[in-house]
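J.: Sequence and predicted structure are below.
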Amino acid sequence: MAGSGEPLMPQPPPTGRSADAALDFGPDRARPQAGLDAANQGTSRNPSTRDGHQGTRFVIEAGSARGVRALARRCLHRATQVLGGITLACIAQAGTAATPPEYRIGPAPEWVTRVERGTPNDSLREQVSGGVYYLLSDSQEMADPHDRLRFHRIASQAITTEGVQSIANISIAFDPSYQTLQLHWIDVIRDQQVIPKLGGATIRLLQRETELERRIYDGSTTAAILLDDVRVGDIVDYAYSVRGLNPVFSGKPFGRLGLRFDVPVARVHVGIAVPENAAVELQPHETSLEASTRAQRGLRFHSWQQDDVPALITEADEPGWYDPRPAIQWSAFHDWNAVARWAWPLYRVPDSPSTTLQAEADRIRQAEPGEEGRLLSALRFVQRDIRYLGMAMGAGSHAPAAPDTVLERRFGDCKDKTLLLLTLLDRLGIEARAAFVNTELRRGAADRQPSPGVFDHVLVRARIGDAQYWLDPTRQPQMADLAHLTQADFGVALIVDPQTRTLTPMSRDDQPVPLREVRLSYDAKSGFEQPVALTVTTTASGERADILRQSIASSNGEALQKSYLNFYAGTYPDIRVSAPMQVQDDEPTNRITVTEHYSIANLAVWSEEDHRFNATFSAPDTLEVLRVPASAARTAPIALAHPTDLTVVTEVKLPEEWPIKAERVVVEDPAFVFERTISSGPKRFSITDRYRSLGDAVAAEDAVRYANAIAKARDNTFYQLHWTDPGRAAAGGLADRINWLVLMVGVMALGLWIWLAVRAWHGDPPPIGLPASPSAPSGLRGWLALATLGVTVTPFVMMFGLYNISSALTPVTWAALTTYGTDTYHPLWAPALLFEVIGILGLMVFWGLVCVLFYQRRTSAPYWYIRMLIASVFYTAIDSGLMVLLPAVTLETKDIAGLVRQALTAAIWIAYFMKSERVRATFVKRLGPAPAQPELGPVAGSA
């Protein structure tokens, strides 16, 4: 950052975001941060964003609340990045060759409090990273409105060879345009012996320009200090001061001193010296540490110290506005009005612009008759014709260049572009003001102490009538009309106007929610054994359309197509592109449609475990927004991409009719709503998933609830068709084709039935009813012949019935019906099928017994015939009742009629056997001799 005067890694910077840091952070809107260097950056979260490449399609990572904007700006500037970097490098070399920056060596300022190093704590050594244990981080600042001075001291010990590499190389950055660097001491402490190193150290001043990738030239210089003879166990203790106040702040300093870092520190000390006549306010952030105060030599000293400070462990997916880092804020700006009044002269429109600028305003006025058209034309001109390039040296960190200069050179950063657009709108008679925002803190800016350092970006707030528009001139040219224009929304903004008293919310109730719809159409009409055509149609509107449009514009078409192919290859390895990608862009309504064409071979995969084909249909776009949080046990909130409204429709054309069950699943959580509906038609079915975000973050105490809701939603994002192949199933071994559970149950049941049948055969009851008359007909003739035929055939009918249900008893089908979680599972399938097996075996055995008794003309034949008629009716009724309880089985009218017919037939034959003379005359044989006295009436036979 420009003129920070802070050390680079591995030394812990004591001041945080510098008061002189440039307002514009460049196209990515966020700085990279790591280790202790990130500890005091104010907002340390920098979650990555995705731009549609490498397996992610048009989706911003849920953990990055600012990802949408970061992507938009990265895509906007990528095309000219290399050329801009080369140009700036040349400018840097030309500007510094004549007057190289210098440094001085001298004692520490008299007002600085000397602090002893901390004592190593064994419990903190476990948190050490990089082989460096920091013993002291000391930061003391002179908040003098006329001459700001910052003193920094670092003491660190190398506990590994890697640590030696770190502490033996010191880097200090400063802005030579208004700052001077003074080195006080560099000592190596070895075995309690102090070895001075400053005199013999190798010191080089480098103009590194670390922001060139973002096309920002800040003029900062790095003092790179190389120490010799540093060993494991050595302590490097060094101190320096940076003097100077950026003139752009008009003598009003501000700053932020960090109290905790990403690594453990044995002692942390911060102090602020304020002249008695200076109006500087102190404000602690996330700390209750009490200050020690004293007055001396016309200064008020405030200091804070704590020992054994553990590492601050940040968590993934934290929102940008969440800042748990304890710090001391201080500022000479007492409120937001003071900040607005300071910035007003910087963004005040010039009274007399150049003739070139006036000519551009006149051209727009003549081309567009209405205010809305003029507003859009001016915005597009600045977005399109003024390329992004930042010259953030000294006062240029926050002060924009003159509009005439920006128009002439045709480049500028957010400050320059904003003032140019303000000037054009003023000449067109449209009210507009500059607006400061923080693209990382977003709404969290309201929780910071007022100062210019709170903000990292500036844009335009324009008014037409009662409507207000938040316009970002650094975006890619926006061709939508005002009703569909994507407007900036960073939570809150500071309007640069002398009347401003507070921050202004940027959210608008009438702002359309950015929509995205993905339609996946699978054409399997020719069968799953053939390649299946997949057409993916993505339609985006609003800000989602901007992201998709910028991704396409800034990427190589072939590479982009390949990245989309790889996105689906994770699900379908045998996918290939069948036709070029097509793009239809409706810019006025800010709606864009991308159509992709693929062919999937082997969409259906044979499962050796399940002995079936599985065709899986997943929704990777849905899974992208249903991201599982990195950790549910956490202390930080979870950031969500909001607002998000995603609809994914999966349509599948089938080769034949398929039993598709209509379903609707809704998962509701305070953070989101997910809904899935499944419907079917002739040889087709469709699945519609919709995800809507309801907020931009989930509180830490709600993380477990949110994670469970996400898991539940993800469980419903897959759909599978499956079917068996008798030929492939038969190819398995015999053991694989046997349902051992059913076989064992059937064998045991069959053995039981046979044992009972044998006992029944030994039963020897008397003839049924009264003895037949001597003249009564006998023999298996007449109506009895029909009964005989029936009992002869029935055992074989039972065997055929067992064969009919055998297909449901195969291992594959049995598993599909009885395994929890499959599409066809129901808890009654197993008992229903086992009941049929046991029942059919019982009927088969006992009807066989009746058949034997019939041909032996045993007296027990009528008894068992009647019993089996009744048992058959009861079996059919119970079996039908079980089937009714199964959703996949429908009991038709003919089934009920068949049961009634069976019961009536049984009643008729029972009556015949009870009354027939032929029956009594035919079934007269017994196993033993008849008793001396004949029975007078029917006696129930033994079981």
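T.: Looks like it arrived, so ask away.
J.: use CA for all of it now, contacts and neighbours both
T.: Fine.
J.: quick one, helices of the stretch 401-550 of the chain?
T.: For the stretch 401-550 of the chain, the helices defined by DSSP state H, counting those that start in this stretch occupy 403-409, 414-427, 543-553.
J.: Out of those helices, which one sits most buried?
T.: For the helices of the stretch 401-550 of the chain, the largest average neighbour count (mean count of other CA atoms under 10 Å) is found in helix 414-427, namely a mean of 27.
J.: who's in contact with that one?
T.: 23-24, 347-350, 353, 357-358, 360-361, 375, 378-379, 382, 386, 388, 390, 398-404, 406-407, 431-434, 457-460, 472-474 (CA atoms under 8 Å, 6 or more residues apart in numbering).
J.: Please apply the same query to stretch 357-364.
T.: Residues from elsewhere that reach stretch 357-364, judged by CA under 8 Å, 6+ apart: R374, S377, A378, D404, L407, L424, R427, L428.
J.: cool, stretch 721-728 as well?
T.: Stretch 721-728 has contacts (CA under 8 Å, 6+ apart) with H611, R612, F613, N614, A615, T616, V812.
J.: Look up how far Q487 lies from the last one.
T.: In this view, V812 and Q487 are 57 Å apart by CA to CA, to the nearest Å.
J.: now what about stretch 685-696, what contacts it?
T.: By CA under 8 Å, 6+ apart, the residues outside stretch 685-696 that reach it are 65, 622, 625, 639-654, 660, 670-680, 717.
J.: Included below, for side-by-side comparison, is a second structure:
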Amino acid sequence: MSEIEEKALAGGVAGKADEVRHTPVPAWVDLAAYATEPSPEQESCVANGVCRLLADVQVNLTGSQPLWTFRSAQRILTKDGAERASHIVIEFDPGYQTLEVHYVRILRGDQAIEHARPGCFQVFRRERDIERLMLNGRLTASFLVPDVRANDILEFCCTLQGDKPIFGGKYQTWVALDAFNPTFDHRHRVLKPRGRTIASRDFNDPPHPEISVRDDVEDIRRRLVGQKKISPSAPLTPPWVFETPAFQLSEFESWGDVAGLMAGAYDSGDIPPELAADIDRIGQAFADPEQRAVEWLRFVQGELRYFFLSLGEGGLTPRDLETIWSGRFGDCKDKARLYVAGARRLGLDACAALVSTTHGVALDQVLPSPAAFDHCIVRLRLAGRSYWLDPTLSVQGGSLDQIEVPHLGWALPLAPDVSRLEQMPEHAVQHIMHCHDDWRVGPTRQAPATLRRSLEFSAWGADQIRNMIANEGETGLARGLLSQLQANWPTATEATPIEIQDDRVHNKIVLDARYTMSDCWRASDKPDQIHLQFVDNNIGTDLSGAGLAAREHDIYVGRPRRLSWLLQVEMPRDWPDARSEETHELPGLRLASRYSSDGRHVESFKELTVESWTVPRSKAESYDLLVRCAQQNILFVQASAKHDKIRPPGFQSNLNLKVSAPFVVGVLWLAIAVLRALLTTGSH
């Protein structure tokens, strides 16, 4: 399947279109020949039954609106390849783009079979992300090319016109030369007036541009032939890493230009009377600015449901306040605009801020561009300090100092005085979950065991549990906890209803659950031996392995956090004394565990601390060892089950000694009596 989706075009306003026009190739397009004969150098460009011969992108910025022409060629190798390549799919936004198809043809020997004609493409709106509550209004043009055979070459050429109006005619794009699925001949060309300045930045050594000038028009070309295929990314590669050759082009001179372009769309505007009344009630109830900021955040998080609506402006501008509030739904842009409007009415200094959920760490390495961002949050300035708030998150607890956003790196506040990116603070290590399991084990194998499980969630861990309770109810939460327990102890039943203590001020939630387990002992491989197993369902699954293959980048372990598990078991009798302790420590990561048994008390403690988002790649082997240790999440307590009583393994019963001792004494007494009688008889 060939799929074309321009993610970063440039230019001015274009008329709407919901159909595909069939036109000749524009005269300015260079239809330079490409290699059609098979060669060993093309092997890296073979996948899924096709060989990708040509990917040619040409952009014309010399007219009143941009023209973007795409040309491709693929050699069909198998029937499966024909099935994939023969379905041509093009996406475009009718709000500002038009689509023209120039040719769809098959080269078969000396024949050139043309299939493009008016009406051959069907246009429909499929909204691929609607299940994720995202609606973008883009149209899909689809054409199934008939009679495609092995050894055919399928050529296709089309042009898209127009760009997002909010860009103000400025051009910007990001071109990645996909080294994971390379094309044998990759070309990129830009035609622009000589006086139009477009900055360029390279990443991972892409081909250098060749520039020529004719009639005051610059012709900038890049070409990469025979790109070698590289192995897939190593597991846990940070999302902000640029792995393949790429280059960026942008007409935006500074981040201030980007902020100035976008800031006007987030101005407050008129606040609907009903909404103004809600804002004023918060202002009357809370005089402290920090409390006002937090309560207004929770109001927006709780009252405005999420739905991403991107129609007409490519998803870059929010709707007006009346529309947002009357529908009670919105995406990140809408929620940010609503929060900013209410915050300013409450006397707070707030503005929208753009972030990247994937490449935030690397934003200071790229050229200024609106396309660098994929999310909108809020910056609040209070007492000379910046606070970062995300109204799209579920309702958050805690004070303003405790509230965090899960985003990393740089942000662009949309304020008139902004000229550069602002770095968001590093995330503190939050103890998001502590599990305390308190077991009581009966004296016999058939005796039931009891468990009191206390789960304490803090910070964003508490926010997640609170959201789960809101969506599933306390009964649903209790049912989920019981199901997790029954995966290891099928006979587990809830002894008492779960108790929930919610401290929203300090953002902590404690769940107190009590269970009874019958028949919890399991047979061992050794005769007369049984064991009881205790399972950690949190720390053991928190990290995943990075593999032992050589890696070029650090290991991504996610948001700083701490999880711990304390297991205490009261046995029916004294258990052999034992102690052990183990620690694995890497830069930014620590796993500690200890075990002890003393009298009837058995205790185990395990704690995982993630202090930074990444672990150095040089520590990959040590990291995998730490993960394997963390995944050893089952503690076995071995026991002997002779005579149905629970005893430590290797226990030797004193029963035989107690029975045989009187017998031995009696035998000795009888022997002495007989000997004395014999001696007496002999003396007579």
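T.: It's in. Everything numeric in this text was worked out from a predicted model, so none of it was measured.
J.: Provide the TM-score value for the superposition.
T.: The TM-score (TM-score structural alignment, normalised by the length of the second structure) is 0.86; 641 aligned residues with a CA RMSD of 3.0 Å.
J.: Give me the subset of the contacts of stretch 685-696 of the first structure lying in helices.
T.: Among those, the subset assigned to helices under DSSP state H consists of T622, V625.
J.: can you map out the strands along the stretch 551-684 of the second structure?
T.: In the stretch 551-684 of the second structure, the strands defined using DSSP state E, counting those that start in this stretch lie at 555-556, 561-586, 589-610, 614-615, 634-640.
J.: can you pull the buried residues of the second one?
T.: Along strand 561-586 of the second structure, the positions that meet the burial threshold by neighbour count (16 or more other CA atoms under 10 Å) are 561-572, 575, 584, 586.
J.: which of those residues sit farthest apart?
T.: Among those, the pair separated by the greatest distance (CA to CA) is P572 and L586, at 39.6 Å.
J.: I271 of the second structure should be in a strand, yeah?
T.: No. Going by DSSP: H, G, I helix; E, B strand; the rest coil, the assignment for I271 of the second structure is coil, not a strand.
J.: Between the strands of the stretch 551-684 of the second structure, which one is closest to G547 of the second structure.
T.: Using CA to CA, the strands of the stretch 551-684 of the second structure put strand 555-556 closest to G547 of the second structure, at 10.2 Å.
J.: so where is the closest one in the first structure?
T.: Mapped onto the first structure using TM-score structural alignment, strand 555-556 of the second structure covers residues 638-639.
J.: Next, the mean deviation of the matching stretch compared to the second structure.
T.: Here the mean offset of stretch 638-639 of the first structure against the second structure after fitting is 1.5 Å, by mean CA distance after the TM-score superposition for the first structure.
J.: I'd guess S171 of the first structure is in a helix, am I close?
T.: No. S171 of the first structure: not assigned to a helix; according to three-state DSSP it is strand.
J.: Residue in the second structure paired with it?
T.: By TM-score structural alignment, S171 of the first structure lines up with V89 in the second structure.
J.: I figured its match hits E3, correct?
T.: Yes. Using CA atoms under 8 Å, V89 of the second structure is in contact with E3, at 4.9 Å.
J.: Show me which of the two is the more surrounded one.
T.: More crowded of V89 of the second structure and E3, by other CA atoms under 10 Å: V89, with 19 against 14.
J.: Contacts only, for that one.
T.: By CA under 8 Å, 6+ apart, the contact set of V89 of the second structure is M1, S2, E3, I4, T140, A141, S142, F143.
J.: From F156 of the second structure, how far out is the fourth one?
T.: This means I4 of the second structure. Computed as CA to CA, the I4 of the second structure to F156 of the second structure distance reads 11 Å.
J.: Dead centre of the first structure: give me the residue that sits there.
T.: Centroid-nearest residue in the first structure, with CA atoms, centre = their mean: R627, separated by 2.7 Å.
J.: That one: which element?
T.: Assigned by DSSP states H and E, R627 of the first structure belongs to no helix or strand.
J.: The alignment partner in the second structure of it - nearest residue in space that isn't next to it in sequence?
T.: Taking TM-score structural alignment, the alignment pairs R627 of the first structure with S544 from the second structure. Once flanking residues are discounted, S544 of the second structure sits nearest to V627: 6.6 Å by CA to CA, 6 or more residues apart in numbering.
J.: so what's the residue mapped onto that neighbour from the first structure up against?
T.: Under the alignment (TM-score structural alignment), V627 of the second structure maps onto I710 of the first structure. Contact analysis of I710 of the first structure by CA under 8 Å, 6+ apart lists L626, R627, V628.
J.: just A877 of the first structure next, same as before
T.: Going by CA under 8 Å, 6+ apart, A877 of the first structure touches L899.
J.: in what helix or strand does it lie?
T.: Using DSSP H and E, A877 of the first structure falls within helix 860-884.
J.: Which residues belonging to that helix are considered buried?
T.: In terms of neighbour count (16+ other CA under 10 Å), helix 860-884 of the first structure has its buried residues at 860-866, 868-870, 872-873, 875-876, 880, 882-883.
J.: Show me the contact partners of the helix or strand that it is followed by.
T.: As assigned by DSSP H and E, the chain's next helix or strand after helix 860-884 of the first structure is helix 893-915. Helix 893-915 of the first structure has contacts (CA under 8 Å, 6+ apart) with I768, G769, P862, I866, L869, I870, V873, T876, A877, V919.
J.: Please state the offset of helix 893-915 of the first structure from the chain centre?
T.: Averaging C-alpha positions (CA atoms, centre = their mean, to the nearest Å) puts helix 893-915 of the first structure 64 Å from its chain's average.
J.: With stretch 557-573 of the second structure instead?
T.: Using CA atoms, centre = their mean, the offset of stretch 557-573 of the second structure from its chain centre is 25 Å.
J.: What is whichever strand or helix holds E558 of the first structure packed up against?
T.: Following DSSP H and E, one finds E558 of the first structure within helix 557-569. In terms of contacts (3 or more CA pairs under 8 Å, 6 or more residues apart in numbering; DSSP states H and E), helix 557-569 of the first structure is packed against strand 575-586.
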